[in-house]
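S.K.: Next come a sequence and a model predicted from it.
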Amino acid sequence: MPSTLPDGEPVPSTGQLPESALASVPGTPLSIYLHVPFCTTRCGYCDFNTYTASELGDAPGASRVGYPDAVIAELDLARRVLGDHAPKVGTVFVGGGTPTLLQADDLGRMLAGIRDRFGLAPDAEVTTESNPESIDEDGMRRLVDHGFTRISFGMQSVRPHVLQVLDRVHTPGRPQQAVAEAKRAGFAQTSLDLIYGTPGESLDDWRASLEAAIAAEPDHVSAYSLIVEPGTRLAARIRRGELPMTDDDDLADKYELAEELLSSAGYVNYEISNWSTGRDTQCRHNLAYWHGDNWWGAGPGAHSHVGDVRWWNVKHPAAYASRIDQGVSPAHAREILTQDQQRIERVLLELRLDTGLDPAVLTDRERSRVPDLEARGLVSADHDQLILTSAGRLLADGVVRDLLD
């Protein structure tokens, strides 16, 4: 797969960060993301950095067997770069790809790599994503034994014809069964991921998916509108006229239905696309991103953020493994963010949350635009925080554009 990563500026072979970034390490929460790039098949809508066995072929370093060792070697690099003042890790998220294509013991070994190098906070949240077909109850129990506390299953839809358009290969009903198995296995939290707006999906189809997800009683539900990414198989089918393009009005109707049904079932919409049963079941790892905390992303294509520096690794597993074997940073490039860039990102991210944004982050000119947004019913100033209304969540990107200079 050709790289589409931005160029940025070069990263030292040691991975060393500037002092401005290192100064943030002692006083900022630290999270770790581990990317597992392997999938059994490629879903037609997916543009994530993932690879099937046929795509990887015999490329050196692309083996699942040797992959955990490469990730652990990058964790060694992270420990050297962040130094002795790095805090214990508060959240870990293993994403992909399909992390549970690796053996539970391999995932556990990577988690132990984090624990041994940084330590885990006593209440650390440790999540893995999973295709529900790729793991059974015994595998889940072994993950819990290794220290995983949370599992997120890709459900997407309950309707077979919708799953077919998405090229999803799991059996309808399996995600709900997997939630029950995860609870029996001892996971403290479970989550289901849904997608709405697939070509050919009716409002009743979407209602059925929501009702099935709610009936499974996960602690957390994510509902994302389908984004047709250039270069995907789905985009090609739409371009050829085989499928219709997504419709904004349809997406809005489905988002409103999600909020209606999920809130009626006791879920709280704490972020635009995420609902939880309470504050204690929110995804703390994602909150770390939205609050601008520090995180190190290990694995091919993984992104990291420490202080005022953001960087991203080379994409292909073979290129990643080659750099790790040479003892050099796998980073492709980085950018150093100005204070204003950091401020703008804070606006973009914190407005997504139900806790909102401190208006003091805005410039005087930006604050002068707030009354107009309030008059249009898009934001409210509640307890000195700027918070999107339900209408504002539907138009969040436009609200941000109208707000910022």
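M.R.: Sure thing, it's come through. Numbers count the residues shown, from 1 in each chain.

S.K.: drop to CA atoms for contacts and neighbour counts, all remaining ones
M.R.: OK.

S.K.: all strands in the chain, in order from the N-terminus.
M.R.: Counting by DSSP state E, the chain forms strands over residues 30-36, 89-96, 120-130, 150-156, 189-196, 220-225, 268-271, 274-276, 294-298, 303-306, 309-313, 331-336, 379-382, 385-388, given from the N-terminal end onward.

S.K.: quick one: the fifth one to strand 220-225, angle?
M.R.: Going back to what we said before, that points to strand 189-196. 20 degrees (axes from the mean of the first three to the mean of the last three CA atoms, to 10 degrees).

S.K.: re the thing from before, may I see the strands of the chain arranged in TSV, with mean neighbour count as well?
M.R.: Written out in TSV, the entries for the strands of the chain read as follows (neighbours: other CA atoms under 10 Å):
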stretch	mean neighbour count
strand 30-36	25
strand 89-96	23
strand 120-130	20
strand 150-156	25
strand 189-196	23
strand 220-225	21
strand 268-271	21
strand 274-276	23
strand 294-298	24
strand 303-306	22
strand 309-313	22
strand 331-336	20
strand 379-382	18
strand 385-388	23
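
S.K.: hold the first one in mind and look at this next one:
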Amino acid sequence: MPGALPDGEPVPSDGSLPFEPRPSSLGVYVHVPFCASRCGYCDFNTYTATELGGGASRDAYADTVLSEIRFAGRIMAAPVETVFVGGGTPTLLSPADLGRILEGIDRTWGLAAGAEITTEANPESVTASSLRELRAVGFNRISLGMQSASPGVLAILERGHTAGRAPRAAAEAREAGFEHVNLDLIYGTPGETAEDFATSLDAVIAAGVDHVSAYSLIVEDGTRIAARMRRGELAYPSDDVAADRYLAAEQALGAAGFEWYEVSNWATSEDARCRHNRLYWTGGDWWGFGPGAHSHVGGVRWWNVKHPSAYAKRLAEGVSPGLAREILNDEDRRVEDVMLRLRLREGLPLTAADPLGAEKALANGLLEAAEFERGRAVLTLQGRLLADAVVRDLLP
């Protein structure tokens, strides 16, 4: 999970945790840090070939991850219910290498029957043939980074695929036998018109996928798009435009049979919802592999060294790649519960919220009255637009 690293205590060289964890089940995240090129808005822990430097090899990466998986297997055991391979561009690795990583997870912990096994992919990084190979090695869900159907918007975002490639890749994934297919959209890009976004929504719906994620463009310091905005070449995103785009997404996707289950995610059925991401939103247990990957088991959170070379070097020396960790106390967990569970369709118990703040949010039309009577804080449509503000209300 990319993001700023909080302060924390060092992880022991053997990777041991401060207590013996006994989760009933586990999610696994595998970070693949490679990209063919860097998109202008991206600040994830990813690297192009020219940025990698020495000591990191895409060809050797599967073996490096497998060595970390074996390392983790000495520390704890639990059946794996979900696997999510993200990045970067995971499909820059061959289907055979990705399959070997899945086999290593299965050997180490065991993949539960019916496990959800997802890979992210850029549309231009897969073909009908490679999708069939990915399905054959065990992947049953794929998330494709479409972002937009507008060539102009894709150019501003510096995406590498043509406007029609993502829907075609989604169709190829369905034909290859993937049970669930997601398309990602980004809205609020400078220069994007309402018509551009409507075209993107139409394309997603026509593609026949069963899951859609739609995110407002976040401008991160250090990215090329942020530099262009500072120079005045591009306008900064507008909150009002982002709200209009979100309402358009809700209307179009709802009319097409999608239901929101998390503020930025819609699915056509409960089965189509991403089970792995739910672990993040509900404080579940997952182990993250790869440079910069974050993990959370039993209230302990830790994260790996970020650069692929440092990551590979530690594992080659038989040392844990963990950089630091923190133990969440009850208040930490409560705050995170409010921040994350409130984003879900089922919301959170009012007992976790500040009573005065909850009453204020209800009076402002940001929480559903019927759910409030049942003892739950559930966002209205207006509340979804102002979710961060509602969180501040609910935290005393």
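M.R.: That came through, no problem. Everything numeric here is computed off the predicted structure, so don't read it as measured data.

S.K.: now what about the TM-score between them?
M.R.: For this chain pair, the superposition-based TM-score is 0.97 by TM-score structural alignment, normalised by the length of structure 2; 391 aligned residues with a CA RMSD of 1.2 Å.

S.K.: JSON lines for the strands of structure 1, including distance to residue 236 of structure 1?
M.R.: Output for the strands of structure 1, formatted as JSON lines (distance: least, CA to CA, whole Å):
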{"stretch": "strand 30-36", "distance to residue 236 of structure 1": "26"}
{"stretch": "strand 89-96", "distance to residue 236 of structure 1": "23"}
{"stretch": "strand 120-130", "distance to residue 236 of structure 1": "27"}
{"stretch": "strand 150-156", "distance to residue 236 of structure 1": "21"}
{"stretch": "strand 189-196", "distance to residue 236 of structure 1": "19"}
{"stretch": "strand 220-225", "distance to residue 236 of structure 1": "19"}
{"stretch": "strand 268-271", "distance to residue 236 of structure 1": "31"}
{"stretch": "strand 274-276", "distance to residue 236 of structure 1": "29"}
{"stretch": "strand 294-298", "distance to residue 236 of structure 1": "31"}
{"stretch": "strand 303-306", "distance to residue 236 of structure 1": "28"}
{"stretch": "strand 309-313", "distance to residue 236 of structure 1": "28"}
{"stretch": "strand 331-336", "distance to residue 236 of structure 1": "29"}
{"stretch": "strand 379-382", "distance to residue 236 of structure 1": "37"}
{"stretch": "strand 385-388", "distance to residue 236 of structure 1": "35"}
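
S.K.: corresponding residue for residue 342 of structure 1 in structure 2?
M.R.: Residue 342 of structure 1 is assigned residue 333 in structure 2 as its aligned equivalent, the criterion being TM-score structural alignment.

S.K.: could you list every residue that touches residue 217 of structure 1?
M.R.: Residue 217 of structure 1 is in contact with residue 179, counting by CA atoms under 8 Å, 6 or more residues apart in numbering.

S.K.: and it, what pairs with it in structure 2?
M.R.: If you follow residue 217 of structure 1 across to structure 2 using TM-score structural alignment, you land on residue 208.

S.K.: do the same with residue 102 of structure 1
M.R.: The alignment partner of residue 102 of structure 1 in structure 2, by TM-score structural alignment, is residue 93.

S.K.: got the contact list for its match?
M.R.: By CA under 8 Å, 6+ apart, the contact set of residue 93 of structure 2 is 58, 59.

S.K.: before we move on, what about residue 296 of structure 2?
M.R.: So, once contact is read as CA under 8 Å, 6+ apart, residue 296 of structure 2 ends up touching 284, 285, 286, 287, 302.

S.K.: can you rerun that using 7 Å?
M.R.: Shown here is residue 296 of structure 2, whose contacts under the criterion CA atoms under 7 Å, 6 or more residues apart in numbering are 285, 286, 287, 302.

S.K.: and if you look at residue 16 of structure 2?
M.R.: For residue 16 of structure 2, the contacting residues are residue 75, taking CA under 7 Å, 6+ apart as the criterion.

S.K.: on that earlier part again, state the distance from the match of residue 217 of structure 1 to residue 283 of structure 2.
M.R.: Between residue 208 of structure 2 and residue 283 of structure 2 the distance, using CA to CA, to the nearest Å, works out to 31 Å.

S.K.: can you check residue 311 of structure 2 too?
M.R.: Per CA to CA, residue 311 of structure 2 is found 26 Å from residue 283 of structure 2.

S.K.: Of these two, which one has the most company?
M.R.: Comparing residue 311 of structure 2 with residue 283 by neighbour count (other CA atoms under 10 Å), the higher total belongs to residue 311, at 25 against 17.

S.K.: Aligned counterpart of residue 316 of structure 2 in structure 1, please.
M.R.: Residue-level alignment of residue 316 of structure 2 against structure 1, with TM-score structural alignment as criterion, gives residue 325.
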